[in-house]
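Visitor: give me a 3D structure for the following:
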Amino acid sequence: MERIIEADLQRLKTETLTAFHMAQVAVDKAARSVFERDPALADAVITGDAAIDVKECALDAEILRMLALYQPVASDLRAIVGCMRIVGDIERIGDQAVNIAERGLILMELAPFAPPPKLGELAAATRDFLANTAVCFTNLDMTMAKRLCEEADEILELNISILKEMAEFMRDAARPVERAVQVCFIAHGLKRVCDQCTNIAESVVFTREGACSRHRCD
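Guide: Predicted coordinates for the structure are as follows:
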């Protein structure tokens, strides 16, 4: 029985990582659609979200099956519950990718507008966050989990600086407000992706140590 649950736990982790990769690709395509003004990329993100939702439902069903079948305790229980938490965060990352893609499509209907440089910084930081989150979950890396939690403050500061810059942009009545509003939404979407990555890091801490690290990084 112990060997069977170990095999199922490994399969659950692998499938969770697959779902995470799907969401990671979606965010990358959504960000590229904004900067490259590519509607095909945006449409691919929007239509592809259904596959992430299907994956989430399949993982939920597998998690419930394992809980009922094995009635796990200790580290096995934490591993399953940790995946359950992470799957929800992955689905929300996919939703944020859709939101970013949709805002990008709105921007494409307006006059060409060079996104602020800090939005590029935030997009790059979000890609790094996603990549590091994959490493964190794969290896149950506590050091990386702590790093992600700590770096969340830097993401927040970058997001706030973009919002302030767009607020100044909108104060000039001669400039169209709509473009700045959409940039704000895109920046917030990227920031929310990083928030979900932080949640996943906290679930890694729970899985590894059984400790609740929500709302703190220690």
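Visitor: going by C-alpha atoms from here, please, whenever you check contacts or count neighbours.
Guide: OK.
Visitor: against P39, how distant is V177?
Guide: 22 Å (C-alpha to C-alpha, to the nearest Å).
Visitor: looking at those two, which one has more neighbours?
Guide: Using other C-alpha atoms under 10 Å as the criterion, V177 and P39 rank with P39 on top: 18 against 15.
Visitor: right, and the more buried one touches I106 too?
Guide: No - here P39 does not reach I106: they are 9.9 Å apart, not a contact under C-alpha atoms under 8 Å.
Visitor: and I155, what element?
Guide: Per DSSP states H and E, I155 falls inside helix 142-171.
Visitor: which residues touch K55?
Guide: Residues near K55 by C-alpha atoms under 8 Å, 6 or more residues apart in numbering: A19.
Visitor: rewinding a little: in the next helix or strand after the helix holding I155, what's buried?
Guide: Downstream of helix 142-171, the first helix or strand assigned by DSSP H and E is helix 177-209. Residues of helix 177-209 classed as buried: 179-208 (neighbour count, 16 or more other C-alpha atoms under 10 Å).
Visitor: same check, this time on stretch 128-146
Guide: Neighbour counts over stretch 128-146 (16+ other C-alpha under 10 Å) mark 129-130, 132-134, 136-137, 140-142, 144-146 as buried.
Visitor: how far off centre is the helix holding I155?
Guide: 15 Å (C-alpha atoms, centre = their mean, to the nearest Å).
Visitor: let me know the angle separating that helix from helix 177-209.
Guide: 170 degrees (axes from the mean of the first three to the mean of the last three C-alpha atoms, to 10 degrees).
Visitor: now do helix 142-171: which elements does it pack against?
Guide: Packed against helix 142-171 by the contact rule (3 or more C-alpha pairs under 8 Å, 6 or more residues apart in numbering; DSSP states H and E) you find helix 117-139, helix 177-209.
Visitor: mind checking those for the one nearest to E168?
Guide: helix 177-209 (9.6 Å; C-alpha to C-alpha).
Visitor: what's the angle between the closest one and helix 117-139?
Guide: 20 degrees.
Visitor: next, the structure of the following sequence, for comparison with the previous one:
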Amino acid sequence: MVDRLRAFSSMSPGPAEETRTAEAPLFASGLLRAIRFLQLHWKQLSHDIASGTLSPAITDLSVRDSAAEVLKPEPDLARFLKDECSKSDWARIITRIWPNTKYLDVVITGTMAQYIPTLEFYGGGLPMASTMYASSECYFGLNLRPICSPSEISYTILPNMGYFEFLPANRETDSEADTELIDLADVEVGKEYVARIGDHNPTKL
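Guide: Sure, this is the predicted structure:
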């Protein structure tokens, strides 16, 4: 619960929300987990905001100490959150709670693409900016048109971020057509490849 609280804290409503322009938990699944957390715990959150205290369910002392430094009773904000979250319809909940949000800065390619319809439901049609392409090894691509349609997203590779090799893929059979890896310099325009990325840090090999 503490980890989910931390994930939600960066997008919690408050005075700063008057100038919020984006929601950015990195992956689409992370944003949806935060919304699910809100669905399950909005009553407790409303109580904590109204009283300026933290739920006893939060037992991590570092979290409690940090929260105690900034928490104060905000009954109007708590009432606003309660009014919105108590409604049965959660469509557009992001723009209802954070009305100045302009876009969702989340990764929506690869396995994250399955969450696009749900993000459209909660976001009320807010643009989704999938700005980067990354793996556990490194960041290796940027979307130079971040507000484009999800179906048109492409990434420009940053060759200095890692060592890149590519395995030619057969689109018709959805399989690897050749087992020989080729370097970035030998990639051909119009063909599809499975990317293999190595980290520059030898301690991670």
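Visitor: overlay them and tell me the TM-score.
Guide: Once superposed, chain against chain, the TM-score is 0.21 (TM-score structural alignment, normalised by the length of structure 2); 73 aligned residues with a C-alpha RMSD of 5.8 Å.
Visitor: quick revisit: can you redo the helices and strands packed on helix 142-171 of structure 1 as TSV with distance to A97 of structure 1?
Guide: Output for these, formatted as TSV (distance: least, C-alpha to C-alpha, whole Å):
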stretch	distance to A97 of structure 1
helix 117-139	11
helix 177-209	7
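Visitor: closest to I80 of structure 1 out of the ones you listed?
Guide: helix 177-209 (8.3 Å).
Visitor: by contact count, what packs against that closest one?
Guide: Contact here means 3+ C-alpha pairs under 8 Å, 6+ apart; on that basis helix 177-209 of structure 1 packs against helix 74-108, helix 117-139, helix 142-171.
Visitor: which positions in the helix or strand encompassing T95 of structure 2 come out as buried?
Guide: According to DSSP H and E, T95 of structure 2 maps onto helix 93-97. For helix 93-97 of structure 2, burial by neighbour count (16+ other C-alpha under 10 Å) applies to I93, I94, T95, R96, I97.
Visitor: past the helix or strand where L104 of structure 2 lies, which element shows up next along the chain?
Guide: Assigned by DSSP H and E, L104 of structure 2 belongs to strand 103-107. Helices and strands here follow DSSP H and E; after strand 103-107 of structure 2, the next one along the chain is helix 116-123.
Visitor: tell me the angle of that following helix relative to strand 103-107?
Guide: Going by the same axes, to 10 degrees, helix 116-123 of structure 2 makes 150 degrees with strand 103-107.
Visitor: kindly reformat the buried residues of helix 93-97 of structure 2 as TSV containing distance to D3 of structure 2.
Guide: As requested, those are arranged in TSV below (distance: C-alpha to C-alpha, whole Å):
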residue	distance to D3 of structure 2
I93	22
I94	21
T95	24
R96	25
I97	22
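Visitor: pull out the buried residues from the longest strand anywhere in structure 2.
Guide: Across structure 2, the strand with the greatest residue count (assigned by DSSP state E) is strand 163-170. Of the residues in strand 163-170 of structure 2, F164, E165, F166, L167, P168, A169 count as buried by neighbour count, 16+ other C-alpha under 10 Å.
Visitor: against which helices or strands is whichever helix or strand comes after that strand packed?
Guide: Next along the chain after strand 163-170 of structure 2, taking DSSP H and E as the criterion, comes strand 175-176. Strand 175-176 of structure 2 sits against strand 163-170, with contacts defined as 3+ C-alpha pairs under 8 Å, 6+ apart.
Visitor: please identify the most buried of the helices and strands packed on helix 177-209 of structure 1.
Guide: Highest mean neighbour count of those: helix 74-108, a mean of 22 (counted as mean count of other C-alpha atoms under 10 Å).
Visitor: run the angle between it and helix 177-209 for me.
Guide: 170 degrees.
Visitor: chain neighbours aside, what residue packs nearest to A24 of structure 2?
Guide: In this structure, A24 of structure 2 finds its nearest non-sequential neighbour in D105, 4.6 Å apart by C-alpha to C-alpha, 6 or more residues apart in numbering.
Visitor: do I have it right that the one you found meets G30?
Guide: No - judged on C-alpha under 8 Å, D105 of structure 2 makes no contact with G30 at a distance of 11.3 Å.
Visitor: which one's more surrounded, the two?
Guide: When D105 of structure 2 and G30 are compared for neighbours, D105 comes out ahead with 23 against 18, by other C-alpha under 10 Å.
Visitor: on that earlier part again, can you add distance to A30 of structure 1 and give the buried residues of stretch 128-146 of structure 1 back as a markdown table?
Guide: Shown next, in a markdown table, are the buried residues of stretch 128-146 of structure 1 (distance: C-alpha to C-alpha, whole Å):
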| residue | distance to A30 of structure 1 |
| --- | --- |
| F129 | 16 |
| L130 | 14 |
| N132 | 19 |
| T133 | 19 |
| A134 | 19 |
| C136 | 23 |
| F137 | 23 |
| L140 | 28 |
| D141 | 28 |
| M142 | 29 |
| M144 | 25 |
| A145 | 25 |
| K146 | 27 |
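Visitor: can you pull out the helices in structure 2?
Guide: Under the criterion DSSP state H, helices of structure 2 are mapped to 2-9, 28-51, 61-70, 75-85, 93-97, 116-123.
Visitor: to D183 of structure 2, which of those lies closest?
Guide: Using C-alpha to C-alpha as the measure, helix 28-51 is the one of the helices of structure 2 that comes nearest D183 of structure 2, at 31.0 Å.
Visitor: any idea which of the helices and strands packed on helix 177-209 of structure 1 gets closest to R3 of structure 1?
Guide: helix 74-108 (12.0 Å).
Visitor: and the closest one, how far from the chain's centre?
Guide: That offset, for helix 74-108 of structure 1, works out to 5 Å (C-alpha atoms, centre = their mean).
Visitor: would CSV of the helices of structure 2 with distance to A195 of structure 2 be doable?
Guide: Below are the helices of structure 2 laid out as CSV (distance: least, C-alpha to C-alpha, whole Å):
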stretch, distance to A195 of structure 2
helix 2-9, 30
helix 28-51, 22
helix 61-70, 40
helix 75-85, 43
helix 93-97, 35
helix 116-123, 24
